[in-house]
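Colleague: show me how the following folds:
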Amino acid sequence: MNNIQYILIFDSGVGGLYIYKKVSEKLPNYNYLYFFDNVFFPYSEKSEGFIVFNTLRIIRSIMKSYLLSLIIIACNTVSTIMLSLLRFLIDIPIVGVVPSVKLAVSLTSNGIIGLIATKNTVSCLYIRKLVKRFANQCKFYLLGSTELVHIAQNKMYGLDISFDKIVFILRFFTEMLKLPDVIVLGCTHYSFLLSEFGEIFGSKIKLIDSSLVFVDHVCSIIKNNSYFCSYLYPFNKVLCLKIDSSLLNVFTLLKKYGFLELEQLYF
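Modeller: As a prediction, the model looks like this:
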């Protein structure tokens, strides 16, 4: 391991590329590592025990080869399940994206709020505590969908997606007698479906992209801390668990984001 610092962006899939893009546009002179789990994706229906074990072994393996200055958990599922545990066990600054419930409460007029996230995220204790703390006076409706994650990822790969299928999934909200006036997107993959969501929900429903709120927070941390080293010629790399022929679409996508090197992570 050398003394070159890297900022790690960790996600179960490629949805976190949205966060990487927004952060690196504002802070281009830093080295970024982007990890996606192409063996166990998606995490949305994995057990909490598996997610804790798998995330820890991946991050510790990366730390053996790279000097990390910051770990960005760009996966709502991982953040809501184990962000506190990661901060306790790993002596590196760690930030994680979580659904922007507090912001939603400040924006609602009718007191009805929706959250779209993965099944693990909407069912976890962290979300229940968040809703109880900030949205106790509101009616809060949760929709957990793994299928939307796959649809968003396929769209990123440039594959055809079914708009009708998205409409069918979101009927959970659209068929309500009284609609929410604010809906929180609680998965980084959903940022890539903003145009579809906007078309379905219309202008009367505010969509909160939790990823954008999170990006501003991350950038302020890096800018305001002299510990982080910037580089004249930064180097970015993608890590995954398995490199094979199935990554053809991924290679094409990664090149669009400026990544030219993909490395397999070994335990």
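Colleague: from here on, just use CA atoms for contacts and neighbour counts.
Modeller: Will do.
Colleague: quick check: buried residues in stretch 97-105?
Modeller: Within stretch 97-105, the residues scored as buried using 16 or more other CA atoms under 10 Å are 97-101, 104-105.
Colleague: looking at these, which is nearest F168?
Modeller: P99 (22.8 Å; CA to CA).
Colleague: identify the residues contacting the residue nearest to that closest one when sequence neighbours are not counted.
Modeller: Of all residues not flanking P99 in the chain, G186 sits nearest, at 4.7 Å (CA to CA, 6 or more residues apart in numbering). Contacts for G186 (CA atoms under 8 Å, 6 or more residues apart in numbering) come out as 76, 98-100, 115-118, 121, 209-210.
Colleague: among the residues you listed, who's most crowded?
Modeller: T121 (31 neighbours; other CA atoms under 10 Å).
Colleague: surely it meets C75?
Modeller: No. The pair T121 / C75 is not scored as a contact, 9.7 Å apart, by CA atoms under 8 Å.
Colleague: helices - which of the buried residues of stretch 97-105 land there?
Modeller: 101, 104-105 (DSSP state H).
Colleague: export those residues as TSV, with columns for distance to S84.
Modeller: Converted to TSV, those look like this (distance: CA to CA, whole Å):
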residue	distance to S84
V101	18
A104	23
V105	24
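Colleague: next, the second sequence, to be compared with the first:
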Amino acid sequence: MTSPNSQPIGVFDSGVGGLSVLRALRAELPHERFVYLADSAHAPYGERGDAYVGARTHAITRHLLEQHGIKALVVACNTATAAAIHEVRSRYPALPLVGLEPAIKPALAVTQTGRVGVIGTRGTLTSAKFGKLLAGLQGQAEFVVQPCDGLAHAIERSVDRPVPASPQGTETWDLCERYIEAMGAFGTAAGEMDTLVLGCTHYIFAERDLRTLVGPAVRFIETGEPVARQTRRLLEGAGLLAAPQEQPAAPDLQLYTTGGLPQLQAAARRWLDVPADGCHTVAITSETTETTETTQHSL
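Modeller: Presented below is the predicted three-dimensional model:
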């Protein structure tokens, strides 16, 4: 009988942005197995309603439990966390569960000017969960909050294209430039934002664009490493950490997408150094538990 400790950890996002969290998880937990699911066919979550995002979150959680026997779940999506994680906790109380929220608390520890920029999807930044988080920190710093409509989707669409020599002129650059300019001055002088919270897992993959726009002195805060450490703490508390000798012969990483396979393959190669044959397609409906999976390889 397979030990529960050797079962995989499920990780999902609305697209390939959650690979930034998966990268941190694999570094923190090198003996664990992972199943990653990108719900790219239904992205972007950040521009959809809570009911829609909640239905997708429940369907994917159910799929990962039933088809892959996951021992823990990381919701590597700020929007899905805000919209549905409380319901997932209620439905699966025994499942170790880690969600994401924009890392504005860690930003407080590093800002020197007291002005912090926060970028994220509209779904995340207008959620009750984020509003409560922000309200609890009022008076400790000034937060400049900027929804970035379309940015996650633009990053998603760019992953299977060659990396341009210069970021200027791309769709991702144009959106980054628009939103960063709307926020005001970045820098280390009084009244400037010296810290930028990347409140969407996709945004770290636009780091070059954002860095060019805000300058070298601004500190970026993202959630991959804190989430990885919290996942370790939960697994330790539940006695579910995998030891090296508990690893079965099964692959230590499986990647699935509900959208286009070339996109996931390109992202996996670029950001995880994972070969194309580790990527698969899957269809998951929100209405039933029926799912289908197919394995495809590069053409």
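Colleague: still on that earlier bit, and which of the buried residues of stretch 97-105 of the first structure is nearest G16 of the first structure?
Modeller: Checking those one by one against G16 of the first structure (CA to CA), the nearest turns out to be V97, at 9.9 Å.
Colleague: can you find the partner of that closest one in the second structure?
Modeller: By TM-score structural alignment, V97 of the first structure lines up with L100 in the second structure.
Colleague: isn't its match right up against N78?
Modeller: Yes. Using CA under 8 Å, L100 of the second structure makes contact with N78 at a distance of 5.0 Å.
Colleague: and A283 of the second structure, how far from G260 of the second structure?
Modeller: 11 Å (CA to CA, to the nearest Å).
Colleague: I meant to write V35 of the second structure there.
Modeller: In terms of CA to CA, V35 of the second structure sits 18 Å off from G260 of the second structure.
Colleague: cool, and V75 of the second structure?
Modeller: With CA to CA as the criterion, V75 of the second structure and G260 of the second structure are 21 Å apart.
Colleague: swap in L108 of the second structure?
Modeller: 39 Å.
Colleague: looking at the buried residues of stretch 97-105 of the first structure, which is nearest K64 of the first structure?
Modeller: For these, the nearest to K64 of the first structure is V97 (24.5 Å; CA to CA).
Colleague: which one of V75 and G260 of the second structure has more residues nearby?
Modeller: In this view V75 of the second structure and G260 are compared by other CA under 10 Å, and V75 has more residues nearby, 25 against 13.
Colleague: counterpart of that one in the first structure?
Modeller: Aligned partner of V75 of the second structure by TM-score structural alignment: I73.
Colleague: which one is C200 of the second structure nearest to, not counting chain neighbours?
Modeller: Using CA to CA, 6+ apart, the closest residue to C200 of the second structure is G120 (5.2 Å).
Colleague: all strands of the stretch 101-250 of the first structure, in order?
Modeller: Ranges of strands in the stretch 101-250 of the first structure, per DSSP state E, counting those that start in this stretch, are 112-117, 139-144, 182-185, 206-209, 237-240.
Colleague: show me what E196 of the first structure lines up with in the second structure.
Modeller: By TM-score structural alignment, E196 of the first structure lines up with D209.
Colleague: surely its match is in contact with C176?
Modeller: Yes. Contact status for D209 of the second structure versus C176: in contact at 6.9 Å, counting by CA under 8 Å.
Colleague: and the helices in the stretch 151-267 of the first structure?
Modeller: Per DSSP state H, counting those that start in this stretch, the stretch 151-267 of the first structure carries helices over the ranges 163-169, 171-174, 194-201, 210-223, 248-256.
Colleague: let me know which of the ones you listed is the nearest to L89 of the first structure.
Modeller: Closest among the helices of the stretch 151-267 of the first structure, using CA to CA: helix 210-223, at 20.6 Å.
Colleague: and the closest one, what other elements does it pack with?
Modeller: helix 17-26 (3 or more CA pairs under 8 Å, 6 or more residues apart in numbering; DSSP states H and E).
Colleague: give the residue farthest from the middle of the first structure.
Modeller: L177 (31.0 Å; CA atoms, centre = their mean).
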